[in-house]
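# Need a 3D model of the sequence below.
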Amino acid sequence: MTGRAIFEGRPEPLGATFDGEGVNFAVFSEHARRVTLCLFSPDGRTEMQRLDLPERDGDVWHGYIPGLRPGQLYGLRADGPYAPAEGHRFNYHKLLLDPYAKRLTRHPVWHDALMGYAVGSPDADLSFDRRDSARFMPRCVVEDPSFAWGPDQPPRRPIAETVIYEAHVKGLTRLHPDVAHRGSFLGLASDPVLDHLQSLGITALELLPVQAFLNDRFLLEKGLVNYWGYQTLGFFAPDPRYLAKGQIAEFQHMVARMHAAGIEVILDVVYNHTGEGNEMGPTLSFRGLDNRSYYRLQENPRHYVNDTGTGNTLNVNHPMVLRMVMDSLRYWVEVMHVDGFRFDLGASLGRRARGGFDRSASFFDAVRQDPVLTRVKLIAEPWDIGPGGYQLGAFPPPFLEWNDQYRDGIRRFWRGDDHQVPELAGRMAGSARQFDHSGRPATASVNFLTAHDGFTLMDLVSHAEKHNDANGEENRDGHSQNFSDNMGVEGASDDPAILDARARRRRNLLATLLLSQGTPMLLGGDELGNSQGGNNNAYCQDNEIGWVQWQGADPAFLDFTRRLIAFRRAHPVLRQKRFLHSRPRLTDGLPDLFWLRPDGGQMTSADWGDPSLRVICAELRMAAGTPGYAQREEAMFLVFNNGDAQDVVLPDPPQGWRWRLHLDTSRPDLAPQAVGAKRLAVDGQSVLAFDLEQGDQDD
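Just a heads-up that it's a prediction; the model follows:
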């Protein structure tokens, strides 16, 4: 490659932008003295040329190179003060990733030269390392992200119709016997995966992080890897490990295939921190470009605010860092066509400069006024480890929130803990205590029993304790409070009684989830009976522990899951936007929700306070105030029995109607059947669901 000339260019858009005749480069750095563009040979081995970006507008450095084409490999260097005590960590010897890079060639190769300081020096991070890190760094790639989308249209499913399926790109596909390009976006887009999701009734696929991320050094030294992906390095680039052919079009192809199947794609995104860690971490991108701007620093700016537990916290209060986050989100919607985001440690995004959470913080205000982002689904993980970091229910609309209190309350009810009937009732009715304010709908609660972080559904009923020894931390990592139950035997068992009890418990848990108000989320593989052997923190297990096991799947439970989702889809009364508060309705004066004892009487204060109560019944209708509810009237009668077998008295149906039993978890193959009797024998450890159908009780 002959020497290239660089011209002034433009300060926007940020990143490397091909315009058909050349490439414009624009990089933010408030405190650098110069920013240098490094061009590499096609194989990435040789740094062919260094070109200082010639112009600076405000804090954006920029330049334009005519004749440069997509596929060009590049990196950055930034010159400025190396003064950790002042928050500056510039080191011109370190090759840096462009924060706006659309593709990376590979992952960093761990070497001490990646550090801005001299490893082993008695001055620690106050020392300075002069080794060039380019040999160990990936290259950024100039991309033209245009894609022949054809008739692609986002499904834009209403929240009330949404059933989320959380999955890992590699974990879901790696062991599937009929998938080509297993472990990649192309594998995810294959017919067998699409057919499976469609047959389940899934409407939204929520993917664990797919933005380029770092393999932690301490994991590689133990023969492990960062499997989940919560160490982001590039907020615009798909992770190279999921690109079977090295093209970002593979991700776009996957999204187009999902949309054609009626399935939305939601990305789990990590804008609360980066993979560079604390002051003893590597200099890979943000730290070397402008440490003081990109990160929240302590009063002593040598050290980082660590509200995320990862060593650093991204400074979204800085306008240019916030701009990067917003540009990234819009890129994934407008260019990659995704349908929503789940924000990891979302409380960190709502922290003001002094550290307190504020639902009117700049990030929330920016998102809520954005015409692109307000049309996609936004889901928060409503906590971090900072002061006052637990914020369930505090996020502004239109955010939905992961509801860990739903998870724990339902688990404890079915485990048989005391005082859990009121908890079950509150969670099943949409967790109004947390969410019924500010015009938020009942669907704001994302209800889940299992997720990537924790036990699978099978392990939840097979293990009383976590078994994380394979993680190399002497079983100290992962949650210890799992509210799980092994049903009498720890781990795998061939005892028919144990297996039957576990299968019924799984049916009860899943039935409760899909009969609850709110937005349900399933963990990918639970419908198959997937197990991680009791590992409840498989973040580093890129192997059979973390991968979904398709061979030996439980066909009966898979069929049961399909029928449950179809049942929910067929009955709007189970997925209402308005909260049920037992208020009389104008049309008939009936409350929209009754809580009943098995004998048919309404629950009293004494009943609610009974610590040994194990059964409750609910009669529910469309909520008072629901538009048009009289035209689509329906009622549902539900029984949740974690006690012994007993008789249950059914409510009197309206004249000309009768109850029809659709679901009995003690008889999973039961076909829907009319119930003429007033009193019905109900097995212990079961969930029943009835709806109304026209017909006399005596038919």
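# going forward, measure contacts and count neighbours with C-alpha atoms only.
OK.
# Residues touching the strand or helix carrying Met324, excluding its own?
For Met324, the host element (DSSP states H and E) is helix 319-334. The contact list for helix 319-334 (Cα atoms under 8 Å, 6 or more residues apart in numbering) reads 28, 100, 235-236, 271, 293-294, 314-316, 338-340, 363, 366-367, 372-373.
# Could you turn the buried ones of those into a ChimeraX selection?
The ChimeraX command for the buried members of the contacts of helix 319-334 (criterion: 16 or more other Cα atoms under 10 Å) is given here:
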select :28,100,235,236,271,293,294,314,315,316,338,339,340,363,367,373
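# Tell me which of the contacts of helix 319-334 fall in strands.
28, 235-236, 340 (DSSP state E).
# As CSV, the residues you listed with distance to Gln420 would be great.
Formatted as CSV, those follow (distance: Cα to Cα, whole Å):
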residue, distance to Gln420
Phe28, 53
Phe235, 42
Phe236, 44
Gly340, 34
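# Mind picking the one among those that's closest to Ser146?
When the ones in strands among the contacts of helix 319-334 are compared for distance to Ser146 (Cα to Cα), Phe236 comes out closest, at 14.3 Å.
# residues touching the residue lying closest to the closest one once chain neighbours are set aside, list them.
The shortest distance from Phe236 to any residue other than its chain neighbours is 5.2 Å, reached at Lys102 (Cα to Cα, 6 or more residues apart in numbering). Applying Cα under 8 Å, 6+ apart to Lys102 gives the contacts 140-143, 145, 236-238.
# Please provide the structure for the following sequence as well, for comparison with the first:
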Amino acid sequence: MASAAEQEAVSEHALERAVPPVWPGAPTPLGARCRVGPGGVTGTNFALWAGGAEAVELCLFDADGTETRLRLTELTHEIWHGFVPGVGPGQRYGYRVHGRWDPWTGARWNPAKLLLDPYARAVDGDFAALPPEAYGHVRDWPQQHVADTVRDERDSAPHVPKGVVVHDDDDWADDRRPKTPWQDSVIYELHVKGFTKQHPDIPEHLRGTYAGLAHPAAIDHLVRLGVTAVELLPVHQFAHEDHLLRRGLRNYWGYNSIGYFAPHAGYSSSGTTGEQVGEFKRMVRALHAAGIEVILDVVYNHTAEAGELGPTLSLKGIDNRGYYRLQSDARRYADYTGCGNTLHVVQPQVLRLITDSLRYWVTEMGVDGFRFDLAAALARSFHDVDMLSPFLAVIAQDPVLRRVKLIAEPWDVGNGGYQVGAFPPLWTEWNDRYRDAVRDFWRGALPDVRDLGYRLSGSSDLYAWGGRRPYASVNFVTAHDGFTLRDLVTYERKHNEANGEGNRDGTHDNRSWNCGTEGETDDPAIRGLRLRQQRNLLTTLLLSTGVPMLVAGDEMGRTQGGNNNAYCQDNEIGWLDWSLPDDPGRAQLLALTRRLLALRHRHPVLRRRAFFSGRPQGADGLRDLAWFTAEGNEMTERDWYAPTATLGLYLSGRDIPGRDARGEQITDDSFLAVLHAGHRPLDFRLPGPPWGESYELLVDTARDDQSAPPATRHPGGGTLTVGARSVVLLRVRE
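Now for the predicted structure:
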């Protein structure tokens, strides 16, 4: 019988043999990629950029959580890499990165913390808790002024999610991207979970998931509505902020990214060890088959690691100074986002991370474009916003990215961060000046209609430069951030008590009007007025030149109970209510939205690809765009400066810029829209010849029944009674 020492030696030898070897591998591509190695051996190549690190350990995890640590010894151009034979799809992994702990100089390496691979294509687990072990520093250090400077030696691996190796050889040969031109686009902003969580026609186990959004019942609503693209609130893997977890809340919107290649695991119905990748792709395919593009709202300006008091989950522990903008006091973070940190996009490795991620979502996940959260932060070269910054320059020349839809949220919270109208060609922008002007007009707060005229006609004062077009303006009245459309006409004050911050969070600048009573009411007059105001706002949006963006549920009168910052409300406050049959007013609102979108799709004059000239066309002197007073006269300069609650907008369909598929000049009907925000009915004189022999009434928001057009005729030169606070749209008839 072998001695105890001999048995121990045999056990150690067996353990040593159980540890897989690490071959040199390759420094590219970054991340974990399955491939065939030397001698035809299959395995996974791991590559991690960690510029200032002293050593890197690859950590592999079995199903029971057992960890195997493998030292990566190959270092090429600051990339640590190795090939591990036998490792394949579904393997859970992370990294431990060794280096100096010196927060005063920005060095925050701590090998006790398991780090998520920035290039991980799937993440298993959820950041449902952030215990002290998830922090690189000792959180409960008694001296608060140096709390972040004492290194925490506890192991974080049992408490944090792991990356997952994913094998992907999908060539998308069976997919047909819609490729809708910008001028024809209608964007529908939605939350993957909230859109389907309460949908009665979707199986319960699919609600709130990628598969739920791909379900025929969800897609049928989008198709019947008439939108051309869905803009998904963040679907990159994200974490929940510690201050929310302590209050029993969670991050619902997802603007707290930690994995730029991984679809958020919480939206998967099929599993989280790589299955979420395939489920996301099937969702994209289903939307494409219905003619709907997929745009992602992406958050590359900051990460979930927050500031110096935040957790150490990935980049902070890989190379804090290499990934984040630091202040002159390198212990502190430069914060242009209001979220504690800002990615240092000027650094080549950060720029590479972002562009690699973007290309991945286009080429391998099938998406059609991106909306960049706080895009001004990405355009900062060093401190100031620079439209010649490396980020914008790289996007402009990239053969993949310059061909997809690019939308900027053109501001951040730093000095000089407001950049509406300043982004270069290729980019469109969220136009908050459109939002403010339209809201102010319908609540009676505009001193005159000069600004409104610009917004309705494509915002040429902002975008008519550098070859930009009217579709550079993404027009919106509401967005995920702020009041819903219904709440905009129901509340004048925010009601964010459910967020647990004493109603201090969220903006005070809502530009809303409650129609006389704060909150919900049974008063039929107020309820009727609120429905009319919702119809007015939607009609104005969908008749304006530019790209309209609707927020999911606004077409059905969705409410958040006055909460204008529902980022942490993963419940009925944030989810869509699909109980349309119970409310005829909401059903009529949906009917009007469908009619307006169908009208917009049929008539190119409502979605122009070039700015109006305002110059006469032909011998009769008609212009492509004309403005009229209530007396039926063309507006003079004096009229633009005069207080008024009424504006007439004439759109000529004669010789619209551009040609159709046969190369012929595009022509269309002409239209007259009358916007009247006054509290009394108005007699509006319709312009006579040559503007119009007669007019056919198509839309009247003063009517409660919006299921069919009024279809009445009115002579040019005659008078049309426009209801109080309403919009009418008329088609010119010869």
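# so which of the contacts of Lys102 of structure 1 hold up in structure 2?
Among the contacts of Lys102 of structure 1, the ones still in contact in structure 2 (both residues aligned by TM-score structural alignment, their matches' Cα atoms under 8 Å) are 140-143, 236-238.
# thinking Gln327 of structure 2 is in contact with Asn341, fair?
No: at 10.5 Å, Gln327 of structure 2 does not count as touching Asn341 under the criterion of Cα atoms under 8 Å.
# what is in contact with the two at once?
333-334.
# which of those two has more neighbours?
Using other Cα atoms under 10 Å as the criterion, Gln327 of structure 2 and Asn341 rank with Asn341 on top: 24 against 12.
# Excluding chain neighbours, what is closest to the aligned partner of that one in structure 1?
In structure 1, the residue matched to Asn341 of structure 2 (TM-score structural alignment) is Asn312. Distances taken as Cα to Cα, 6+ apart place Asn306 nearest to Asn312 of structure 1, at 4.9 Å, with adjacent residues excluded.
# The one you found against Pro387, yeah?
No: under the criterion of Cα under 8 Å, Asn306 of structure 1 makes no contact with Pro387, lying 10.5 Å away.
# In terms of neighbours, single out the busier of those two.
Asn306 (22 against 10).
# Let's verify that one: helix, strand, or coil?
coil (DSSP: H, G, I helix; E, B strand; the rest coil).
# which residues touch Lys179 of structure 2?
Lys179 of structure 2 sits in contact with 293, 368, where contact means Cα under 8 Å, 6+ apart.
# Just among the contacts of Lys102 of structure 1, which is most surrounded?
Busiest of these [other Cα under 10 Å] is Cys140, holding 29 neighbours.
# doesn't Asp98 make contact with it?
Yes: taking Cα under 8 Å as the definition, Cys140 of structure 1 is a contact partner of Asp98 at 6.8 Å.
# Please enumerate the shared neighbours of these two.
Gly75.
# So the equivalent of Gln298 of structure 1 over in structure 2 versus Tyr95 of structure 2, what's the distance?
Using TM-score structural alignment, the partner of Gln298 of structure 1 in structure 2 is Gln327. Going from Gln327 of structure 2 to Tyr95 of structure 2 by Cα to Cα, to the nearest Å gives 27 Å.
# now do Glu572 of structure 2
Applying Cα to Cα to Glu572 of structure 2 and Tyr95 of structure 2 gives a distance of 38 Å.
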